[in-house]
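Peer 1: What shape does this take:
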Amino acid sequence: MKRSDLVFLLLVSLLCCACGVEEDAVMGEDSESVPSEGGVGVGREDVGDVELPLLNDDNFLRAVKNVDFMVVEFYTPWCHHCASMLTVLGELSGDLQAEGVSFARVDIEQSKELKARYQINAVPDIRILRRGVASPYTGPSESDGKQALIDYFLEEAAIPLEEGPIELTVANFDSIVKATPIILVEFYAEWCVHCQQLEPHFHAAARRLRYSDPPVLLGQVQIPDQMEVAKRYGVEGYPLLIVFRYGREYNYTGPREEEGIVSYMKKQAGPPSQLLSSVAETKAFARSNTEIRAIGFFSKSTNPELLERYMETGNRVRMDMELGHTTDEAVAKEMGFKTNTIVVFHPRNYVSSFEEGHSVIKTIPTNQDVLMKQLMSHSRPLVGHMTEDNQLSVYHDRPLLVGYMDLSWDLHAKTIRYWHNIIASVAKDYTPASKKQLIFAIADEQEFPTDIKLLGLSDWGEDIAVGIFGKDGVRFALTEELTSESLKEFIDDFLGKGLRPKLNSEPTPKSNKGSAIKKVVGNTFEKFMGDKSKNRLIKLCMPDAPQCKKAGEYFPKVVARYEGMDEVVFGEMNMALNDVPPSVKLDGILPTFLFARKGSKDIIQVAPKPTDDADLVFFLKVRHSIRPTLSERDIALRSKYKKNKEGKKEKKSDKKKSKKDEL
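Peer 2: Now for the predicted structure:
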């Protein structure tokens, strides 16, 4: 294979040919390792002319912690793209070894801990490690050629290590943080798994942001070494991220992966509000098809504290809207607004014929928290645009009605406006003044597949899927074609409490007969717990939660002690796939046991939380006089008898097998 071909394969693999990896993905029994074009068998130990060191869970940290620059490929033996890439890296290793660039490989099928730590979900996956700190490969594109690869690795290796996050301590924290325009600080502990997962992204973002315009610094505070600093900011969980502007702290509400951190912090840098000096500039700023814009109209005689409060609030809302301000009274007059007011201009794409397109805060609150809430509430047009970024700030109120569709404006502008107008024509009758307030929005279906699934509308065949999210997590789906009439009826039924909420549910079991522990799903919960002819006890769990695994061991022991008793029935429900009705209040801590006494429809939560079978038996026996049919001794003897019987059967089977082998 030619070198140019190898480079092309590497680039294609990096950019668009990654193989998907499942947790237990294996080759079929009849599958074979197929040689690549150059004769390199998949999973072959030697690569090109140079053999790449094989790292694993046991030797990885020792191998990378003292190396300034190492390129590591995470691969699987059955992945053909991985084999081709290993060949290319082997060739590059020979060219760059003398330049201080090291190469290695990790078989993720043999190194499960490394796979989990670095979140390897697809192979091949290339990571750059600098003294144990990993960052993703962000190298040349497919058209750049081999020399570009060499130049990239050499340039990356030449960047000093200290250009990652700044190490903050009790001694330097105040001097650095209070003198820096903006810095993102991570409070972390080395043993924390989530901190380990964030580490490569945080370090990579730190290197990129240091050279952004304006530069943004990232720093780290290690716990428990710098516990004095952590206590000052009430750090209880890790990792905790806080944004500081000249020492003043702000909550970090952004993503926790490299690209998201970089994007978020670039938006956080710079002044919170743009100074607008003319009428033309102000009008241009106010007009945006997609962005929310707020303008503070002040005068030169305005109290400086009022403007400062506006600017400070701007730092807290800058991810949700862009802020501007003017101190020219002539600009306010020409625009038709009074001074010392704030006007929030809504995105033109989402303004209907039923509204003005802006909202005015006539009196600026003295409390910054109140001002922030007002900015958020005034930023919503009649039917706004909910996104992943603003759903927790602008669209967190309930009840909320959302229409999910394809919001590709360049392709479907006419269709989007049609559905938006239908929703707006109904929404105008449910404003705060009507005392029947709902929040209305449309959202891109590609951003919210989980919401659509929760509404049970994943297979909905129409252009738009509509649902209402109420308080306490309840949700309701419109299951008719969207029209003004069907939407109004849907909302009125919701407000009149005539709708049945949509619950997550597994398929209803065909039969539970003969099962000591009945499988209960969302659709059968009310039937199971509503059977007043028996005492009912149900376990609610998430299968992978540690405490739920423990409950899965002791719950059957409780059930065994009540064997043959018709007056009590036991059930269990997987809370990862099913919901309980909204009328059932849970404390959110799993496992949860719910009990309903014979003859009563009231459901109570078993408290205090059981920790073993003895606690549950005590609850049934002492508190509700439901005595078990078998004692612990009976259960132990039965278990011993069963084991002895199975042991004899196994010995008998071994003897038969031995005789067969002799023959």
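
Peer 1: Every contact and neighbour count from this point should use C-alpha atoms.
Peer 2: Noted.

Peer 1: Which positions in whatever helix or strand V558 lives in come out as buried?
Peer 2: According to DSSP states H and E, V558 maps onto helix 546-561. By 16 or more other Cα atoms under 10 Å, the buried positions in helix 546-561 come out as C548, A551, G552, F555, K557, V558, V559, A560, R561.

Peer 1: for that helix, packing partners?
Peer 2: Contacts defined by 3 or more Cα pairs under 8 Å, 6 or more residues apart in numbering; DSSP states H and E place helix 546-561 against helix 613-618, helix 632-662.

Peer 1: Against which helices or strands is the longest one packed?
Peer 2: Helix 632-662 makes packing contacts with helix 546-561 when contacts are defined by 3+ Cα pairs under 8 Å, 6+ apart.

Peer 1: ok, then the element right after the helix it packs on?
Peer 2: strand 568-574.

Peer 1: can you list contacts of that next one?
Peer 2: Residues outside strand 568-574 that contact it (Cα atoms under 8 Å, 6 or more residues apart in numbering): 516-521, 534-543, 559, 562.

Peer 1: Let's see which of these end up in strands.
Peer 2: Members of these lying in strands (criterion: DSSP state E): I517, K518, K519, N535, R536, L537, I538, K539, L540, C541.

Peer 1: One more sequence to fold, the one below, so I can look at both together:
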Amino acid sequence: MRITLPLSVLLSLASFVFADGDSDVLNLGAANFESTVSSEPLILVEFFAPWCGHCKALAPHYEEAATTLKEKNIKLAKVDCVEEADLCSSKGIQGYPTLKVYRKGEAVDYSGPRKADGIVSYMVKQSLPAVSEVTADKHDDFTKADKIVAVAYLPSSTAVPAAEFSAAAEAHRDDYLFGVVTDQDAAAAAGVVPPAIVVYRSFDEHRSEYPYPVNGATKKELEEWLADLSIPVLGEVNGETYSIYAQSGKPLAYIFVDPTDEKKDEHLDAVRPVATKYKSKLNFVWIDAVKYGDHAKALNVAEAKWPAFVIQELEKQLKYPYDQTKEVTAEGVQDLVEKYVAGTLQPQLKSQPIPESQDGPVTVLVGKNFEEIAFDESKDVFVEFYATWCGHCKRLAPIWDQLGEKYAAIKDKLVIAKFDAPENDLPPTIPFRIAGFPTLKFKPAGSKEFIDYEGDRTLESLVSFVEEHAKNSLEIPEVKAEEPAQTPLSEEKKETADTHDEL
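Peer 2: The predicted structure follows:
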């Protein structure tokens, strides 16, 4: 049977196909992705899903930017992650839209605006040389043009370590400003003997010269040096700067202060010498105690009493708060830091009280009993790490209770448990930390290693996972039905006599 579509539908389909074919955005898939991005000096790729609202909002801006940038020979492309699920997975795509800038196949995250003019401006800047030629008359202005400016003073633009310096510049063009000086008079005026690399900062010590032989400097070493210099001795941590500190890997030493306090600068200046002394071990920061009061609570700072001081070991999420019954002084902070660095300071663990009984189908874990129950090698243990405010956790709660009820009769072999993570700290012996909620982890009997559960949050999937990984027998003992109580014969006869109808 032949189906004839109405003219209006045909026109609409035709216009759709034409619009797609007329697009200046390249469609990439598994067949052409690598060959395309590896051959382009610069290309922006959007990984999207057709159902994603943010992707739909971005689409017209992305198309407009592609048309404008086409004139500048800068290409924009997109990958449909529903059609190309394996490709997107291999690229580590976890949300939509995700945008990445590729240079000859090497990717960095796009961190620019998502409007057409912003995309154009960002990509044009990306197309410019990562390293600027700095002349003598522009030298002073250039070294003050950004918070962190790295300048290589070389005999020529190709002298060692120009290639390594350029590679670092390409990777961090959004983080720092890079320049090269080959004018020997300019180098002499700056008091520099080539070859040398100097970083100029708008904070702390203004000028720092690369402390090792420059000829042997590698991209990685330069990156590490710049990362260390990018962190002030005592800077402010907030939503914009936290990632810089988190990426450094060093513990954070927080000074919580009220920014309206007249003595704020006095408090910071008192601690600054300690921060300078221990900069190689910890990152000292000050934080707005009024705005981030909840963060202070999360770090086990019990009272809203400022200033307050606490050390946080980021990797293990351990907290070492300063005694709030004592005044925060430079001497007190130094004593706390010295003990921490020496490894003699014990973390303060937050814990709810241990439940008086565990009669329910789900065992309640808290900071104080976590090791005892979770590390019991005679039992399989399945733990849900949750937060009371988490919507996903609330939806999982009745299913988790059902799982507990299913295995309630064999709690001596299999423990279904839950742990309120914001209200309890994991002991330092635990080899992992919880980054999101709910997180489900299973520890088989005879082991202390936890297995991540990443399946569907249905009762059937949870049961299948338990059956696959449990080491103990999951056989549920049969419950015998109670037999009815026997009535004594004399009573039975009496009852019959009393109730028998006479004819």
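
Peer 1: ok, back up a step: in a markdown table: the helices and strands packed on helix 546-561 of the first structure, plus mean neighbour count and distance to L217 of the first structure.
Peer 2: Output for these, formatted as a markdown table (neighbours: other Cα atoms under 10 Å; distance: least, Cα to Cα, whole Å):
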| stretch | mean neighbour count | distance to L217 of the first structure |
| --- | --- | --- |
| helix 613-618 | 18 | 53 |
| helix 632-662 | 11 | 63 |
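
Peer 1: and of the ones you listed, who's closest to G94 of the first structure?
Peer 2: For those, the distance to G94 of the first structure is smallest for helix 632-662, at 54.8 Å, taking Cα to Cα.

Peer 1: ok and that closest one relative to helix 546-561, angle-wise?
Peer 2: Using axes from the mean of the first three to the mean of the last three Cα atoms, to 10 degrees, the inter-axis angle of helix 632-662 of the first structure relative to helix 546-561 is 100 degrees.

Peer 1: Tell me the gap between the lengthiest helix in the second structure and the middle of its chain.
Peer 2: Secondary structure of the second structure read by DSSP state H shows that its longest helix is helix 53-70. Relative to its parent chain, helix 53-70 of the second structure has a centroid offset of 28 Å by Cα atoms, centre = their mean, to the nearest Å.

Peer 1: Residues contacting the helix or strand following it, please?
Peer 2: Toward the C-terminus, helix 53-70 of the second structure is succeeded by strand 75-80 as the next helix or strand (DSSP H and E). The contact list for strand 75-80 of the second structure (Cα under 8 Å, 6+ apart) reads 24-29, 42-50, 62, 66, 69, 88.

Peer 1: Among the residues you listed, name the ones in strands.
Peer 2: Among the contacts of strand 75-80 of the second structure, DSSP E puts V25, L26, N27, I43, L44, V45, E46, F47, F48 in strands.

Peer 1: How about the equivalent of E329 of the first structure over in the second structure, nearest residue that isn't a chain neighbour?
Peer 2: Correspondence of E329 of the first structure to the second structure, assessed by TM-score structural alignment: Q184. Nearest residue to Q184 of the second structure in three dimensions, chain neighbours excluded: P155, at 7.4 Å (Cα to Cα, 6 or more residues apart in numbering).

Peer 1: K297 of the second structure is in what secondary structure piece?
Peer 2: Taking DSSP H and E as the definition, one finds K297 of the second structure inside helix 293-298.

Peer 1: who touches stretch 251-264 of the first structure?
Peer 2: Residues contacting stretch 251-264 of the first structure (Cα under 8 Å, 6+ apart): L198, H201, F202, A204, A205, R208, L209, L241, I242, V243, M319.

Peer 1: still on that earlier bit, which two of the ones in strands among the contacts of strand 75-80 of the second structure lie the greatest distance from each other?
Peer 2: Maximum pairwise distance among these (Cα to Cα): 16.0 Å, between I43 and F48.

Peer 1: center of the first structure - which residue?
Peer 2: The residue lying closest to the centre of the first structure (Cα atoms, centre = their mean) is P255, at 8.5 Å.

Peer 1: secondary structure class for G514 of the first structure?
Peer 2: Classification of G514 of the first structure using DSSP: H, G, I helix; E, B strand; the rest coil returns coil.

Peer 1: count of residues packed around it?
Peer 2: Using other Cα atoms under 10 Å, G514 of the first structure has 7 neighbouring residues.

Peer 1: next one: N300 of the second structure
Peer 2: Residues lying near N300 of the second structure (other Cα under 10 Å) number 20.

Peer 1: what's the counterpart of it in the first structure?
Peer 2: By TM-score structural alignment, N300 of the second structure lines up with G456.

Peer 1: For its match, which three-state class applies?
Peer 2: Following three-state DSSP, we place G456 of the first structure in the coil state.

Peer 1: now swap in P608 of the first structure and tell me
Peer 2: P608 of the first structure ends up coil, using three-state DSSP.

Peer 1: ok, now which ones touch it?
Peer 2: Contacts of P608 of the first structure by Cα under 8 Å, 6+ apart: none found.

Peer 1: if we can go back for a sec, do you know how far the alignment partner in the first structure of the residue nearest to Q184 of the second structure is from V331 of the first structure?
Peer 2: Here P155 of the second structure is matched to S299 in the first structure, going by TM-score structural alignment. Counting by Cα to Cα, to the nearest Å, the separation of S299 of the first structure from V331 of the first structure is 10 Å.

Peer 1: higher neighbour count, those two?
Peer 2: Neighbours per residue, other Cα under 10 Å: of S299 of the first structure and V331, the larger number sits with V331, 24 against 18.

Peer 1: The residue lying closest to K104 of the second structure once chain neighbours are set aside - how many residues pack around it?
Peer 2: Setting aside the residues directly before and after it, K104 of the second structure is nearest to S38 in space (Cα to Cα, 6+ apart), at 4.2 Å. Residues near S38 of the second structure, counting by other Cα under 10 Å, number 15.

Peer 1: S38 of the second structure - that's part of a strand, no?
Peer 2: No: under three-state DSSP, S38 of the second structure sits outside any strand and is assigned helix.
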